[in-house]
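> following is a predicted model, sequence given first.
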Amino acid sequence: MTEPNTTAPDPRRWAMFTVLLVGAFLPPLDFFIVNVALPSIQQDLGASPSVEQLVISSYAALYAVTLITGGRLGDLFGRERMFVSGLIGFAFASMLCGLAWSPWALVSGRALQGLTAAVMAPQALASIQAIFSEKEKHLALGLFGAVFGLASVVGQALGGILISLDVFGLGWRAIFLVNLPVAFLVVLFAIPLLRETRARDPRKLDLVGTGLSIMTLAALIVPLIEGREAGWPLWAWLSLAVVPLLAGAFWRSQGKLARSGGSPLLDPRVLAAPGLARGLTVALLFYTISTFFLLFSVYLQQAVHTSALDAGLFFLPYGLGYLIGPLTSPSCRRVFGPFLTPLGMSLEAIGLYSIAWVVGATTPGVVPDHTWLVALLFLTGFGQGLATPGLMHMVIGRVSPDFSGMIAGVTSSTLQVSVALSVAVIGGVFYALSGEGADAGQLAHAFVVALLIIATSQLVGAGLGLTIARQPTSDPAQLSSKQ
C-alpha cells in the first residue's frame, strides 16, 4: 500500500519539464523528418523500394511495440534515469544512421532509434502526472500537445531545409546527425536539473509480461505497417490471427501476477479505473487523423499535381492551428471544463467533413479554393490541438502517479496502434477505390471517402468522450492504495 503524495511541488518543476519536452520533441520529429530524405537516401545508398519502406517502418514498429515497457521502466527504475539513458541511446542510434554505409546499416540504426525513443518518450508525459499539481497539469499537457504538434509540422520542413543546405556536404545524413548536439545539450542540463521520480513501491520488471506484450504488439503492428505494401501475404494474415491468442496469454499472466502480489507490466486493477478503457478507445479513434497527412499529400501531388514544396506549404495552416490549440486549451477549459476534448474532436469532424465537401465540389484536377482550404485546415488543426491535452488528462489523470509511466506508455502505444490501423484500413479503402493508374477524378473520390471515414471516427470519439466527461474522475490515490 502506498500513501497519497503530499509533498510540496518542486520549485524547479517547469525547468525540469522544459528539458523533458525537448527530449519528447525528438521521437516524433525523427518519424516525420525522414520522409523527405528517402529519394536522397535511395540515390546515395542504392536502397530498394522495400528497404526504403523499412527505413520508416522499422522505427515505427519498434517504437510502438516497446512504449508500454519503456513507460513501466520509468515507474520502476526512475524516470530521470530512463529519460537520460534513452536519450543517450537515441543519440548513438542517430549517429549510426548518419554514418550508415549501407541500406541495412541504416535500417538497423532506425530500429535502434525506435527502441531507445520508446524508453525516452513516455517519461515526459509520465512526469506531468508526477511533478505537477492538478491545477498545473492542464497547462503542462497543453504545452506537451503543442510540442508534439510542432514536431509533426517542423519535421518535414526541417528535413527539406537540411538536405537543401547540404551542411558540411552531409546531405541526407544531416537529418540524423543534427540530433547529436541537441541530445548533448539536453543531457548536460538534465543530469543536474531533473529530480528522480518513480513508483513509491518499485519492484522488479515483469519479464514474462514484457515479452508477451512485445510479441502481441509486434504481431499486430508489423503486418499493419508492412501488409499493404507487400500485397497482404499469408504471413501477415497468420500474424494477425495469433494476436487474440497472444493478447489472452498476456492478460492472464498479468492477472495472475497481480493476484499473487507481484508487479505486472500492465496491472489489470489499474486499467479498471472508471472511464479509462473508454478514454483509450477515444485515443484510438482520435488518432485516425494521422492518415489524413498521408492521403492529403497524395491527393495534392497526384490529383491536382502540386509540387512537393507546395504540398508541404498546404500543411502550414493545419500546423498553425495545431500549435495554437493546445496553448489556448487552459483558457478554454475554464469555459468548457471536461467537455473540451469532445469539442475539439467535433471541430476536427466539422473541418474534415467540410474539406470533403470542398474537394467533392471542385472540378477534378483543379486545386480547391485556397481560402476555404486554408480556413478549414486551420480549423481541423485547431480542433486536434484543442482536444489533445484534455485527451491526455482524460487517460493519465485517472491513475495514481505511481503508475503514470505505465499509462503514459499505454497511451502512446494506443496512438501508435491507431496510426498503423488507420493507415492500413482507411489507406486500404483509399487505394482500393483509386486503383492503379487512377485519374484525378478517381483520386478525388477516394480522398473524399477517406475523409468521411476519418471525420466519422472523430465524431464517434467525441460522443464517447462526452460520456466520460459526465463521469467524475476517481481519486487516483485510491487506485494506488488498492495495489
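Thanks, I have the structure now. Numbering: from 1, shown residues only.

> going forward, measure contacts and count neighbours with C-alpha atoms only.
OK.

> any idea which residue of this structure is furthest from its center?
Computed with Cα atoms, centre = their mean, the residue of the chain farthest from its C-alpha average is residue 363, at 35.0 Å.

> which SS class is that residue?
coil (DSSP: H, G, I helix; E, B strand; the rest coil).

> show me the helices in the stretch 201-350 of the chain, by range?
With helices called from DSSP state H, counting those that start in this stretch, the stretch 201-350 of the chain shows them at 207-226, 234-241, 243-259, 268-271, 276-286, 290-298, 308-314, 316-336, 340-361.

> what lies in contact with stretch 379-391?
138, 141-142, 144-146, 149, 279, 282-283, 317-326, 328-329, 338, 340-352 (Cα atoms under 8 Å, 6 or more residues apart in numbering).

> residue 315: neighbouring residues, count only.
Number of residues near residue 315 (other Cα atoms under 10 Å) recorded here: 18.

> I figured it hits residue 153, correct?
Yes: at 7.5 Å, residue 315 counts as touching residue 153 under the criterion of Cα atoms under 8 Å.

> put this next to the first one:
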Amino acid sequence: MAETDQKTPLSPARRWAAAAVLLLANFMNLIDITIVNVALPSMKNELAAPPNLIEWIVAGYTFSFAILLLPAGRMGDLLGRRKLFVSGIALFTAASLVCGIAPGIGTLVSARIVQGVGAAIMTPQTLALVPRLFPPEQRGAAFGLFALTAGLASVAGPIVGGVLLTADIYGLGWRPIFLVNIPLGIAAFIAALMLVPKGEGNRKLGIDKVGIAIAAVATLALLFPLVEAPSIGWQVWMYPMVIAAPILGWVFIRWQRHQEERNAPQLLPMRLLRSGSFLSGSLLNAALFTAVPSYFFTMALYLQAGYGLTPLQSGLTTTPFPLGVLLASATTGWFGSRWVRWRVMGGGILIATGFAGQLWAIWTMGDTISWWRMAPWFFFGGFGLGNTVSPLFQVSLSAADSNDSGSASGAVQAIRQVGISFGIAIMGGIFFGMLGGAEPGDHEAYRGAMMSAIGYAMVIASVVILTPWFTPMKIERAKD
C-alpha cells in the first residue's frame, strides 16, 4: 500500500481521515479499560477464578500500559511513529482475540498484560502524530476530538458492556467485549497503512536503556500500591514502595541530566523537563484526571450498588457527559490556539459547576434516581472537560520539537495514567471509607459516600481554576 513521505503535504480530507484512524485506535484502548469492569462478575463465575486473579484482569493491563507508555513514545521518535502505531494495533488486536477465546483465568490475565503492551505502543503515537498532520491553528480542534474520545469511552464502556452481556451473543457471555476489538482493530490497521503518513524516525536519538529501567521501576513502585489498595486495603509492604517512588523519580531526572551533559540518549529530554509549558500542562492534566475517571467509578457504584440500576441503566444516566464533550470539541476548533489560559480557567469553572450541581441533585433526590435532575450537571461537566483538556494537550506538546513529540506524548499520558490511579485510590478510599459497612441499597449511606467523593473532585476543579494564574500556560512556537 502506498505510503506518504513525511514531508509530503496532506490535503484537508486526508488529514481528518488519518485523524479518524488515530481516534478509533485511541477509543478502542480507552473503552477496553471501562468495558471490562462490567463483565468481571461474569468472568469470575464462568472461569471459577479466585478474587486475586480476577483483579489482575484489570491490574495487569494497567501496569503494562502505564510502564511502557514513556519508552514506547520514545521508540516512536526513533523508529517512526506510524510503524509503532500499526505494530501496537496489531498486538492489541491479537491479544484481544486471545482474551476472547481464553480457556482459563491464567490465559486471560496473560493476554490482558499483552493487550496493555499493545495499547502502550500505539497510544503515544496518536497525540505525537497530530503536529505532523495539522498546522498549529487546527491542532486545537484535533486535540478536542481526543478529549471527546476520552469522554465517550468513560461513559460508553458500561453501556456497550451492558448491551453485550445482556445480548449474550451466541451464548458467549462476556467474551464479545474482547472479540468486538477484532474487526475494529483490523479496520484501524488497514486504514492506518493507507492514510497515516509514514515517518522514518531519527535513529540518531539512541536508546536510553538505563533510563527505561529506572522509569519502569519508579512507575511500578508508585502504581502497584495505588491499584491494589482499593481492593485489598493498604498493607504494610505498600508504604516502602510509595516512599521509594519519588526517590526513584529523582534518580531518573538526575540520570537524564547526566545523559544530557555527556550528549547521550535521553528517554525524556531535559529540555522538556525544563519547559514550564510542558510541566504545567501535563501536571494539570494529570490532576484533572485524578477526579474525572474516579468520579465515574464512584458514580457507577452509587447508581448500581446504592440504587439497584443495571450497568446499562447506569451508563445511560451519564450520557449527557459525552454530549457535553462533543459540543466542546466544536468550540475548541473555533478557539484554535487562542486564549489558552482563560479557556483552562473557564473549563475548570464549568467542571466545578457540574460537580456542585451533582451534589445538589444527589442531596435532593431522596430514594429515587431522577435522570432529569442529574443530566444538566453531567452535561456541564462534560462541556468543561472538553474545553479544558484540549488546551492542556496543546500547551504540553507545544514544548516538544519534531524529534521529541513521541517522548512528550508518552510522558503526558504516563503522568495522566498515574493521576488516574491516584484518583481511584483517593476518591475510592473516601467513598468506601464513608460507606463503612453499609449494605447495597442503603440509599442514605451511598448518598453520603458519593457526596463526600464529589467533595474531593470539587477540590481538584478548584486547582484547575486557580493554577493558570500562577504557572506558565501558553502554547510555545511550533518546532517542526
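Received the coordinates, thanks. Small disclaimer: the values here were computed from a predicted structure and weren't measured.

> quantify their similarity with the TM-score.
Superposed pair, TM-score by TM-score structural alignment, normalised by the length of the second structure: 0.92. Supporting alignment: 470 aligned residues with a Cα RMSD of 2.1 Å.

> thinking again about what came up before, closest one to residue 40 of the first structure among the helices of the stretch 201-350 of the first structure?
Evaluated over the helices of the stretch 201-350 of the first structure, closeness to residue 40 of the first structure peaks at helix 308-314, with 14.3 Å, by Cα to Cα.

> okay, that closest one sits on what stretch of the second structure?
With TM-score structural alignment applied, helix 308-314 of the first structure matches the range 311-317 in the second structure.

> helix or strand for the aligned residue in the second structure for residue 93 of the first structure, which one?
Aligning on TM-score structural alignment places residue 93 of the first structure opposite residue 95 in the second structure. If you go by DSSP states H and E, residue 95 of the second structure is part of helix 81-101.

> past that helix, which element shows up next along the chain?
That would be, after helix 81-101 of the second structure and using DSSP H and E, helix 105-128.

> please state the offset of that next one from the chain centre?
On the basis of Cα atoms, centre = their mean, to the nearest Å, helix 105-128 of the second structure sits 13 Å off its chain's mean C-alpha point.

> and it, what does it pack against?
With contacts defined as 3 or more Cα pairs under 8 Å, 6 or more residues apart in numbering; DSSP states H and E, helix 105-128 of the second structure has these neighbours: helix 12-47, helix 51-79, helix 81-101, helix 405-435.

> what's it aligned against in the first structure?
Going by TM-score structural alignment, helix 105-128 of the second structure sits over residues 103-126 in the first structure.

> cool, and stretch 261-281 of the second structure?
The aligned range for stretch 261-281 of the second structure is 259-279, by TM-score structural alignment.

> alignment lookup: residue 409 of the second structure to the first structure.
Aligned partner of residue 409 of the second structure by TM-score structural alignment: residue 408.

> quick one: contacts for that match?
Contact analysis of residue 408 of the first structure by Cα under 8 Å, 6+ apart lists 68, 71, 122, 123, 125, 126, 396.

> thinking again about what came up before, residue 115 is in contact with the match of residue 93 of the first structure, correct?
Yes: the pair residue 95 of the second structure / residue 115 is scored as a contact, 5.1 Å apart, by Cα under 8 Å.

> who wins for proximity to residue 222 of the second structure among the helices and strands packed on helix 105-128 of the second structure?
With Cα to Cα as the yardstick, what comes closest out of these is helix 405-435 (8.0 Å).

> look up how far residue 237 of the second structure lies from the residue lying closest to residue 255 of the second structure once chain neighbours are set aside.
Closest residue to residue 255 of the second structure apart from its sequence neighbours, by Cα to Cα, 6 or more residues apart in numbering: residue 211 at 6.9 Å. Distance of residue 211 of the second structure to residue 237 of the second structure, computed by Cα to Cα, to the nearest Å: 25 Å.

> settle it for me: which of these two has more neighbours?
residue 211 (21 against 9).

> to which residue of the first structure is the more buried one aligned?
Aligned partner of residue 211 of the second structure by TM-score structural alignment: residue 209.
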